[in-house]
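In: A predicted structure for the sequence below; I have some questions about it.
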Amino acid sequence: MTRFVHDEFAKDYLEELLKPYGEVKSSSKISGEIKEIDVLFTPSAQQTSNLELLGLLGRFAEFPAILEPFRNAASGDEICDCIQKLLEVKSGLRRDAKANKTKLQDSNIPKLWVLTPTASPALLSSFNVNQKSEWLPGIYFLGDALRTAIVAIHQLLQIPETLWLRILGRGSTQSQAIIELQALPSNHPYKQVTLELVYNLRENLRINQNLELDDTELIMRLEPLYQQDRERAKQEGKKEGKEEGQQDLIIRQLNRRFGEIDASLIEQVRGLSIEQLSTLGEALLDFSVVADLEVWMNQQAG
């Protein structure tokens, strides 16, 4: 259960950061044996102006990208599965180009970025990786034809350029990143939305009974930040904007879980209070079909 919670957080987080710069598809299905790409990103033609705000993640987003974040250290088999997804996407692009009688440009083929919290020397050696001088430590490239890199998050330098990737780490790496996130200026364009996502992760983790030590420590780390932020938001009269952000987040999670949900249900979600939205955020983890949401909404109306 906790792995699912972290997976949903990672997808929502990457979508929020990248959507101003292009098209983001999370849980994107590919042909053949049913597989899902965690995040498939296609940059827009006008996206380059502010990408530096995302540091190293922004460099990944300069070109089409497949982002595969792992909560636990990615195994060799899991990395191979990611590469297979990339190759199937490439095959689909080649078929489309052939059908349209055009040439597939290398720049249109996504690059795969495997985001793993840790990576052992043995694992990296097994893929015969290499590092490139123009990239920061912690980025390991496979052969050029594979268009793949393994990002060992625990090896990234603690500098602003890596912050948005270290948020997806675990243990002390993630805790340090959250401290740096909290210290950003209040007007930073990605500070508040990221904090909201982190707080939502905290709430979803709290309902689990069998938490790993890392998750327990993360909840404890976030508790004072959460309380401070909520008090500040209350004092500054930001409740309305906070509700809208929470509404959008819940709706994205529902759409990802069940596909596009009915407009009338979306309207009902937008009518919920901030307290009800928080409760729904916890409850939807137990929903298996849209009917569960409808029952829940009827209970609130009753």
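Out: It's in.
In: going forward, measure contacts between C-alpha atoms and count neighbours the same way
Out: Will do.
In: in this protein, which spans are strands?
Out: Along the chain, counting by DSSP state E, strands occupy 22-30, 35-43, 65-69, 111-116, 139-141, 148-152.
In: how much space between Lys35 and Leu112?
Out: Distance of Lys35 to Leu112, given as CA to CA, to the nearest Å: 15 Å.
In: Sorry, slip of the keys, the one I care about is Val269.
Out: 35 Å.
In: Counting neighbours, go ahead and name the busier of these two.
Out: Neighbours per residue (other CA atoms under 10 Å) separate Val269 from Leu112, with Leu112 holding more: 24 against 19.
In: Surely the more buried one is in contact with Ile83?
Out: Yes. Applying CA atoms under 8 Å, one finds Leu112 in contact with Ile83, separated by 7.4 Å.
In: which residues do the two both contact?
Out: Shared contacts of Leu112 and Ile83, defined by CA atoms under 8 Å, 6 or more residues apart in numbering, comprise Thr148.
In: so Val151 makes contact with Leu142?
Out: No. The criterion here is CA under 8 Å, and Val151 misses it with Leu142 at 11.2 Å.
In: Please identify which of the two sits among more neighbours.
Out: Taking neighbours as other CA under 10 Å, Val151 and Leu142 compare with Val151 leading, 22 against 16.
In: Can you tell me how far that one is from Ile79?
Out: Val151 is 11 Å from Ile79, by CA to CA.
In: Could you pull out the residues contacting both of the two?
Out: In contact with both Val151 and Ile79: Val114, using CA under 8 Å, 6+ apart.
In: So what's the residue count around Gln176?
Out: Residue neighbour count, defined by other CA under 10 Å, stands at 17 for Gln176.
In: now Ser31
Out: 12.
In: and the gap between it and Ala152?
Out: To Ala152, Ser31 is 29 Å away according to CA to CA.
In: now do Ala263
Out: Relative to Ala152, Ala263 is positioned 41 Å away (CA to CA).
In: here's the one I want to compare it with:
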Amino acid sequence: MAQNSFDQLSKQYLEEFLAPLGTVQRQYEIPGEAKFADLWFVPNSDALPAPDLGLLGRMVGKPCLFEPYRNVPTRTEVRVSIMKLVWVQEDERRKAQQDELAEDALPQLWILAATTSRPLLEEAEVKAKSDWMPGVYFLAGILKTAIVAIDQLPEVEETLWLRVLGRGATQERAIREVLALPIDHPRRGNVLRLLASWKVRIDLGELVDFAEREEIMALSEAFLAWEAETQTRSQAEGARHQARSLILLQLEQKFGALPDEANAQISALNLDQLGRLAIALLNFTVVSDLMTWLHEQQN
């Protein structure tokens, strides 16, 4: 099955966020049909809320399908997406061995549209809800479907992880927001890695519709930042490994084989702590001095 690069990035990107929260299946085969849903997500029963995901985190509170589109979805694409949802809902009903499932138990469809048009939204007769952000439009309640107009989402922290899947100026600004995050932000590195991969595909000519100059420049910056940070982390880890090996050699020459607990704690020390240990060990006379010092680092 042919897949374009935006489809692949969207699935990898969403999987990056959702895998810790539940079961994610890309190219989920629709039961009884030769159709595939782009992404099928089932949250873990014991999953904790993920407030840092903002709007995306709210969308995945229950089983759902994701269908991302880089261009304005056509009538046919919207209809086919809804058809996939109905087949999945029916399969869930069969698995539960119930004639009817409670409405809250039925999967939801999220159509992620990087860009939309007024005719599409008018023809779908969508409605905004006061308890949802602007840019999230719901079809008739019976359809359990919403169109997320990424280009209309407010540019706030809660929408950042969805706006990265936008296009043009929307995506360009979102990428710059990711670059502005602290280097130790838990999601920054993985998102830059995915964007760097996408940038490589653009360089290889796989995205023939990628004409927005500012967007390409932002992706280039994401690629360079990821490359530099990866190199820095690699160098730091190499220095830490070298320092740890040297310190272990000195300690073993001084005390003989070290307790497993000491080895484990030394392995967990960062480069700065290893530097302090290299100085402190000069004053150690027995292994208990080392253990006391290591214990102090944990407090």
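Out: Nice, thanks for sending it over. Since we're looking at a predicted model, the values are computed, not measured.
In: I figured Leu18 of structure 2 hits Gln25, correct?
Out: No. Using CA under 8 Å, Leu18 of structure 2 is not in contact with Gln25, being 10.3 Å away.
In: which residues do these two both contact?
Out: The contact sets of Leu18 of structure 2 and Gln25 overlap at Phe41 (CA under 8 Å, 6+ apart).
In: So what touches stretch 2-14 of structure 2?
Out: Residues contacting stretch 2-14 of structure 2 (CA under 8 Å, 6+ apart): 26, 38-39, 68-70, 165, 191, 194, 198, 201, 206-207.
In: Now, of these, which are buried?
Out: Applying 16 or more other CA atoms under 10 Å to those, the neighbour count classes 26, 38-39, 68-70, 165, 191, 194, 198 as buried.
In: Now Gln247 of structure 1: closest residue in space that isn't a chain neighbour?
Out: Nearest non-adjacent residue to Gln247 of structure 1, counting by CA to CA, 6 or more residues apart in numbering: Arg270, 5.9 Å away.
In: An error on my part: the question was meant for Glu180 of structure 1.
Out: Closest residue to Glu180 of structure 1 apart from its sequence neighbours, by CA to CA, 6+ apart: Leu163 at 7.6 Å.
In: which one in structure 2 is aligned with the one you found?
Out: Superposed on structure 2 with TM-score structural alignment, Leu163 of structure 1 falls opposite Leu160.
In: so that match touches Arg176, yeah?
Out: No. Using CA under 8 Å, Leu160 of structure 2 is not in contact with Arg176; the gap is 10.4 Å.
In: Once you drop chain neighbours, what's closest to the aligned partner of Ile175 of structure 2 in structure 1?
Out: Under the alignment (TM-score structural alignment), Ile175 of structure 2 pairs with Ile178 in structure 1. Nearest residue to Ile178 of structure 1 in three dimensions, chain neighbours excluded: Ile167, at 6.6 Å (CA to CA, 6+ apart).
In: Could you give the number of residues near that neighbour?
Out: Ile167 of structure 1: 22 neighbours (other CA under 10 Å).
In: Could you export the strands of structure 1 as a markdown table, including distance to Leu124 of structure 1?
Out: Shown next, in a markdown table, are those (distance: least, CA to CA, whole Å):
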| stretch | distance to Leu124 of structure 1 |
| --- | --- |
| strand 22-30 | 26 |
| strand 35-43 | 22 |
| strand 65-69 | 17 |
| strand 111-116 | 12 |
| strand 139-141 | 8 |
| strand 148-152 | 8 |
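In: which stretch among the ones you listed comes nearest Thr173 of structure 1?
Out: Proximity to Thr173 of structure 1 (CA to CA) singles out strand 148-152 among the strands of structure 1, at 11.2 Å.
In: Next, the contact list for the residue nearest to Glu180 of structure 1, please.
Out: For Leu163 of structure 1, the contact set (CA under 8 Å, 6+ apart) comprises 55, 177, 180-181.
In: I'd like to know which of those residues are buried.
Out: The neighbour-count test (16+ other CA under 10 Å) marks 55, 177, 181 as buried among the contacts of Leu163 of structure 1.
In: which one among those residues gets closest to Asn187 of structure 1?
Out: Asn187 of structure 1 lies nearest to Leu181 out of those, by CA to CA, at 12.1 Å.
In: The closest one contacts Lys191, correct?
Out: Yes. Look at Leu181 of structure 1 against Lys191 with CA under 8 Å: they come within range, at 6.5 Å.
In: sorry, back to before: in terms of neighbours, single out the busier of Leu18 and Gln25 of structure 2.
Out: The neighbour comparison of Leu18 of structure 2 against Gln25 (other CA under 10 Å) goes to Leu18, with 20 against 16.
In: any chance you could map the helices in structure 2?
Out: For structure 2, the helices defined by DSSP state H cover 5-18, 55-59, 75-96, 118-123, 160-163, 168-180, 188-203, 213-255, 260-267, 271-280, 287-297.
In: Make CSV from the ones you listed and add distance to Met133 of structure 2 to it.
Out: Converted to CSV, the helices of structure 2 look like this (distance: least, CA to CA, whole Å):
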stretch, distance to Met133 of structure 2
helix 5-18, 20
helix 55-59, 8
helix 75-96, 21
helix 118-123, 16
helix 160-163, 12
helix 168-180, 16
helix 188-203, 23
helix 213-255, 25
helix 260-267, 46
helix 271-280, 44
helix 287-297, 46
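In: Out of those helices, which is the most enclosed?
Out: Most buried of the helices of structure 2 by mean neighbour count (mean count of other CA atoms under 10 Å) is helix 160-163; its value is a mean of 24.
In: Mean deviation, it versus structure 1?
Out: Here helix 160-163 of structure 2, set against structure 1 after superposition, deviates by a mean of 0.6 Å using mean CA distance after the TM-score superposition for structure 1.
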